[in-house]
Every structure is written in structure tokens, then in C-alpha cells.
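Student: predicted model and sequence follow; I will ask about them next.
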Amino acid sequence: MLKLYTDAATKGNTGIGGVGVLIVNDHDQVQLHLPLPAMTNHEAEFHAALAGFDYLLAHQLNTGLVSYATDSKLVLDALDKRYAKHYPALLAALLERTDQFPNLITQWVPDRVNQGAHQLAQQGLREAEQQ
């Protein structure tokens, strides 16, 4: 089973940010970190999820069993309900991607379980601060 973990970090609630994506497949890992322009933490969490699913789709890793874990209750609830009052465009973009995963399991995880993606998001934030 392939495991996807995502997280975001922002400087304040509406500051620059970073995205962290950790993909674990058997004994292999892919680590991604990207800077983000100024946005809310919730928007950054959606962008983290988008980055993760974009990577999987670009590498055709959507056919097997995929477990997606995030510490963002907002993103997970939006995916489960297929509704996000304040972020309809971001949710639509995310659903466009997740709908291409026939065997997707989503789960909320506490921060301590998401440390790999969190550290990568911090790296993305540091990159954003240097731009």
C-alpha cells in the first residue's frame, strides 16, 4: 500500500507558507517541499494535498491502494463530505484529482504522526522566506 502524508506551514494565518509531501511505498520514500505565496493556513493545507496527489498522478501511482493521511481536519472533512463552504474552488480541484484514485483511504492523523510531512512543510516555508 502506498501512503501519502501532506502538511502545510504558514507564517501567521495569512502569511507565506510551505508545503510538505511525504510518500512511502514499501521501503521507498519521496520527499517534496515547496514554497507558497501568502495565503491562509487552510488554503495552504489544500495546496499541500493538491501537490501530493499531483505527484502521484504524474507518476501514475493511482491504480493501487493509496492511504492519504493529513492532520488537517478541514481538508479531510471536505473530502469526506465533498463540500467546503469557504474553499469550493480548492475542493473542486482536489476532488478532480482524488476521484482518479479508485482505492483511496483517507484518514486524519495527529501532528505527531505527521512529523515527516511537517518537517518538509517547514523546509518549504524557509524557502518562501528566502524568496
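Tutor: Cool, got the structure. Residues are numbered from 1 along each chain as shown.
Student: drop to CA atoms for contacts and neighbour counts, all remaining ones
Tutor: Noted.
Student: hmm, who's touching the longest helix seen in the chain?
Tutor: If you go by DSSP state H, the chain has its longest helix at helix 41-58. Outside helix 41-58, the residues within contact range by CA atoms under 8 Å, 6 or more residues apart in numbering are 4-10, 13-14, 17-23, 36, 62, 72, 74-75, 87, 90-91, 93-94, 97-98.
Student: now those residues: which count as buried?
Tutor: Buried members of the contacts of helix 41-58, counted by 16 or more other CA atoms under 10 Å: 4-10, 17-23, 36, 62, 72, 74-75, 90-91, 94, 97-98.
Student: second one coming, line it up with the first:
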Amino acid sequence: MIEVYTDAASAGNPGPSSIGVHIKQGKNRFEFSEHLGVCSNHEAEFHAVIRALQYCQQHFPGEIISIRCDSQIVIQSVEKTYCKNPVYTPLLNQILALHDKFSYVFYKWISDKENKHADRLARAELKRNQ
């Protein structure tokens, strides 16, 4: 099983945003961050999961993926396969389409305290791009 921690950072809402992704595969660790440009904090959280799944598609196809995210809106939307805000629907649809690339994908909401590594990556990327 691949453990994937995602987070986003935004300076303003909307504002410049970045993501951080930390991946654990047994004893191996992988990480990356990306600058997104201007978007809302919730959009950035969805993008973090999308990019994490895209990375896993390339490096761990067919594996069981555990996405751990501190964004309740992302976790609830994926679990219900529905977004109240239609702005997020295309992002949710991208996430759901990526599920077919893996044997199983599940999601777990985690606290900010449990997501410090991905948070640091996202904040550092945001700082580099301001």
C-alpha cells in the first residue's frame, strides 16, 4: 500500500497557491511540490490530490493507494462523489477518473498535526514563488 499525504497553501483566497505531496512506500519516501498560480484554498487542495494521483499513476500503477488529506471538503466530496459547489465538480471528476488506474484508492481525513510534512512542502513552494 502506498501512503500519500497531500496539502495546499494559499496566500489569499483566492491567491497564489502551491501544493505539497509526501509519499511513503515501505521505507522509501518521495516528495514534490508545485506552484499552481492563483486559485482558492479549496481548489488547491483538490489539485494536490489530482497531482498526487497522477504521480502515483506514473510510478505505482495498479497499487492500493491511501490518500491522507487534511481538507474535509475534499474527503467528503470524494466519499460522496458529489460537490455542493459546482466550481469543484470538474476537479472531483478528475480525481474519480484517476481511480481506474489503481486496484483500490481510499481516503482518510487527517489533522493538520498529522500532515506537517506535506504542509511544509506546500508552504515552502508558496514562499519560493511570492
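Tutor: Happy to help now that I have it. A quick note: this is a predicted structure, and the numbers were derived from the prediction, not measured.
Student: sorry, back to before: matching residues in the second structure for the longest helix of the first structure?
Tutor: Mapped onto the second structure using TM-score structural alignment, helix 41-58 of the first structure spans residues 41-58.
Student: how far out from the middle of the chain is the matching stretch?
Tutor: Its chain's C-alpha centre and that of stretch 41-58 of the second structure lie 4 Å apart, by CA atoms, centre = their mean, to the nearest Å.
Student: tell me which residues in it are buried?
Tutor: In stretch 41-58 of the second structure, counting by 16+ other CA under 10 Å, buried: 41-54, 56-57.
Student: for residue 90 of the first structure, which non-adjacent residue is closest in space?
Tutor: residue 46 (6.5 Å; CA to CA, 6 or more residues apart in numbering).
Student: ok, the one you found to residue 119 of the first structure distance?
Tutor: Distance of residue 46 of the first structure to residue 119 of the first structure, given as CA to CA, to the nearest Å: 17 Å.
Student: returning to what we had before: mean deviation, the match of helix 41-58 of the first structure versus the first structure?
Tutor: Stretch 41-58 of the second structure differs from its equivalent in the first structure by a mean of 0.5 Å after superposition (mean CA distance after the TM-score superposition for the first structure).
Student: residue 74 of the first structure pairs with which position in the second structure?
Tutor: In the second structure, residue 74 of the first structure lands on residue 73 (TM-score structural alignment).
Student: how about the contacts made by its match?
Tutor: residue 42.
Student: measure how the helix or strand containing it sits relative to helix 41-59, angle-wise.
Tutor: Per DSSP states H and E: residue 73 of the second structure is located in helix 72-80. Calculated by axes from the mean of the first three to the mean of the last three CA atoms, to 10 degrees, helix 72-80 of the second structure forms an angle of 60 degrees with helix 41-59.
Student: mind checking how far helix 72-80 of the second structure is from the chain centre?
Tutor: 12 Å.
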